[in-house]
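In: sequence-free structure coming up:
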């Protein structure tokens, strides 16, 4: 079986730069496929940019494939109504009756990002769910830049190895945006779910100011998750464990951008 190179596409700055560099022959060998795992709850501007990127990549012989394991927001609502017994948990912040804060175990990246991509790779190889794939048959390109080196992780699959072309090129996020502008490409927006708990206050404030409809989606979602079934305590999107619409986003609350630390190289790249 010929080794297959595939791009894990998050449609953010880093993975977009990596894809376009490969398409233009600046990183070799050029992959035939770039796979975008759609959680169903990305901001509208991400989907708009992705449409352009699909066309641009196709000009250079790279096919962008969208895959999905459902709509993460709708699945939570179905669970709350009792129509869905199990969901992949999101990393909600929790507050118990004693005032202790915690965090829900995160399963969403695995089930809405990683698993659909791996399933599509098997389809492209023509190998079923239980079929054996030779060791090292797939090289998955990950859009992790030099300033995110802590996110580099080896593949857990023997048949897949991870490659980090931006690290190889000594490129950080600034270098990626510089490359995009130098080549007259529009810099893509950050890709992540509208209601991702890993948003920092800057991201929440930007959403509130620039995308009021999506902000209200997140506010409504935050209200609905307050008393999730089988969860001890209340759930919140904001790490302060305050209802999202009540958070003072203009104040420095000592927050960190958890997104980069927790995404495992699949979300928001």
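Out: That came through, no problem. Please read these numbers as outputs of a predicted model, since none were measured by experiment.

In: rest of the way, CA atoms for contacts and neighbours
Out: OK.

In: for this structure, which helix is longest?
Out: The residue-count maximum for a helix in the chain (DSSP state H) belongs to helix 44-59.

In: buried ones in it?
Out: 46-47, 49-50, 53-54, 56-57 (16 or more other CA atoms under 10 Å).

In: and which of the residues you listed is nearest residue 197?
Out: residue 46 (18.0 Å; CA to CA).

In: where exactly do the helices run in the stretch 1-150 of the chain?
Out: 13-23, 44-59, 72-81, 108, 115-125 (DSSP state H, counting those that start in this stretch).

In: ends of stretch 26-43, what's the gap?
Out: 30 Å (CA to CA, to the nearest Å).

In: which ones are touching the residue of the chain positioned farthest from its centre?
Out: Computed with CA atoms, centre = their mean, the residue of the chain farthest from its C-alpha average is residue 98, at 33.3 Å. Not one residue lies near residue 98 by CA atoms under 8 Å, 6 or more residues apart in numbering.

In: could you report the distance from it to residue 214?
Out: Residue 98 sits 33 Å away from residue 214, taking CA to CA as the criterion.

In: what does residue 132 give?
Out: Taking CA to CA, one finds residue 132 at 43 Å from residue 214.

In: can you pick out the residue with more neighbours from those two?
Out: A direct count of neighbours by other CA atoms under 10 Å for residue 132 and residue 214 places residue 214 higher, at 18 against 10.

In: tell me the angle of the helix or strand containing that one relative to helix 72-81?
Out: Residue 214 is part of helix 212-224, with elements assigned from DSSP states H and E. For helix 212-224 against helix 72-81, the angle by axes from the mean of the first three to the mean of the last three CA atoms, to 10 degrees is 30 degrees.

In: pasting the second one now:
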């Protein structure tokens, strides 16, 4: 691999950290990228697209840094396509109970004998006598959003810019450098791209001037910087129907962006209209009830302190209420545990 990259790109998620990176690059405080790449899932909130347009208009164009928007399709449409090859989003799921499993689907006709809670059922028909068709196995769908809708189109564009589109082999001494906006408070997510032709660097980690005097900026430092430049309204980058939204975000969407709320509710219902041989049902809210019926009312700090276990057995009270602070970064989903 050569010492110098063929070009430098900025990984633009249009959230707090990557917007800060773009500002710093335009000011000359970090090396200037040749391009910035935004991977579009096709279902970002209107505020994210408006924010991206503002970045392009007020930062990118004056600085002469082009923004390339890339996509592999519409995540909303793909998630509702029965022929799609994988579960596109990390939805909350309910699967069949142990008695349902032999026949594979909830609500199907059963013809078997089973002892359930001391009572024997012989050749029963209809819904499962144990779970009444509700299912009992709670889980989550695979988190495929980031690799499929963010990383894949970025890789394709980088190969094209290097002059070696797939399936051409890229010479060992050819690579691009990619600026990624991980901040000091998310060191657990920092990793290289894993691609020989795309070397990641993390400029925020080496910056001076953090509020606590340490090397490297935190997300709070980035927010402070953006506020000083008149960009305190930088939105969270996450799909309209991202299951990692907290109750506060769902309420804000319902009350302030009714069109997006209606879209998310319709999508949530459509998820369960898809026939599935495994009997699994998908939901956007951790309560595993339809979104328009989900308990998204405010949870007070007193209630948080009084509860000794996690709500619904999976998500802590504070996280259920507030959600994750940022959203979908091109090289890591910032929602939930690092994956």
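Out: Received the coordinates, thanks. A quick note: this is a predicted structure, and the numbers were derived from the prediction, not measured.

In: can you map out the strands along the stretch 51-200 of the second structure?
Out: Remark: strands assigned in the stretch 51-200 of the second structure by DSSP state E, counting those that start in this stretch are 67-70, 92-95, 114-116, 119-121, 137-140, 176-179, 198-201.

In: those strands: which one's closest to residue 253 of the second structure?
Out: Closest among the strands of the stretch 51-200 of the second structure, once you apply CA to CA, is strand 92-95, at 19.3 Å.

In: now residue 31 of the second structure: closest residue in space that isn't a chain neighbour?
Out: Spatial nearest neighbour of residue 31 of the second structure, excluding adjacent residues (CA to CA, 6 or more residues apart in numbering): residue 25 at 6.1 Å.

In: what does the one you found align to in the first structure?
Out: The alignment partner of residue 25 of the second structure in the first structure, by TM-score structural alignment, is residue 22.

In: does that match really touch residue 33, like I thought?
Out: No. Using CA atoms under 8 Å, residue 22 of the first structure makes no contact with residue 33, being 10.9 Å away.

In: neighbours of the aligned partner of residue 112 of the first structure in the second structure, how many?
Out: In the second structure, the residue matched to residue 112 of the first structure (TM-score structural alignment) is residue 149. Per other CA under 10 Å, the neighbour tally for residue 149 of the second structure reads 22.

In: which residues touch residue 149 of the second structure?
Out: Counting by CA under 8 Å, 6+ apart, residue 149 of the second structure has contacts 39-41, 71-73, 75.

In: what remains of these once you look at the first structure?
Out: Conservation of those in the first structure, assessed by both residues aligned by TM-score structural alignment, their matches' CA atoms under 8 Å: retained contacts are 39-41, 71-73, 75.

In: which of these sits closest to residue 187 of the second structure?
Out: Among these, and counting by CA to CA, the member closest to residue 187 of the second structure is residue 39, at 22.7 Å.

In: corresponding residues in the second structure for stretch 33-51 of the first structure?
Out: Taking TM-score structural alignment, stretch 33-51 of the first structure hits residues 35-53 over in the second structure.

In: name the residues that touch the matching stretch?
Out: In contact with stretch 35-53 of the second structure (CA under 8 Å, 6+ apart) are residues 8-14, 65-76, 149-151, 153-154, 234-240, 260, 330.

In: same thing but 6 Å
Out: Residues outside stretch 35-53 of the second structure that contact it (CA atoms under 6 Å, 6 or more residues apart in numbering): 9-13, 65-71, 74-75, 149-150, 239-240.

In: now do stretch 172-192 of the first structure
Out: 12-13, 17, 42, 145-147, 268.

In: and the residues you listed, which are buried?
Out: Applying 16+ other CA under 10 Å to the contacts of stretch 172-192 of the first structure flags 12-13, 17, 42, 145-146, 268 as buried.

In: returning to that earlier point: sort out which of the contacts of stretch 35-53 of the second structure are buried, if you could.
Out: Buried among the contacts of stretch 35-53 of the second structure by 16+ other CA under 10 Å: 9-13, 65-67, 70-71, 75, 149-150, 239-240.

In: tell me the spatial nearest neighbour of the aligned partner of residue 271 of the second structure in the first structure, not counting adjacent residues.
Out: Here residue 271 of the second structure is matched to residue 225 in the first structure, going by TM-score structural alignment. By the measure of CA to CA, 6+ apart, the closest residue to residue 225 of the first structure outside its immediate chain neighbours is residue 235, 5.9 Å from it.

In: quick check: which element contains that neighbour?
Out: Going by DSSP H and E, residue 235 of the first structure is part of strand 234-236.

In: by contact count, what packs against that strand?
Out: If you count contacts as 3 or more CA pairs under 6 Å, 6 or more residues apart in numbering; DSSP states H and E, strand 234-236 of the first structure packs onto strand 93-95.

In: residue 91 of the second structure against residue 141, yeah?
Out: Yes. At 5.1 Å, residue 91 of the second structure and residue 141 qualify as touching, with contact defined as CA atoms under 6 Å.

In: who has more neighbours out of those two?
Out: For residue 91 of the second structure versus residue 141, neighbours defined as other CA under 10 Å are more numerous around residue 91 (25 against 16).

In: what does the more buried one align to in the first structure?
Out: Under TM-score structural alignment, residue 91 of the second structure pairs with residue 92 in the first structure.
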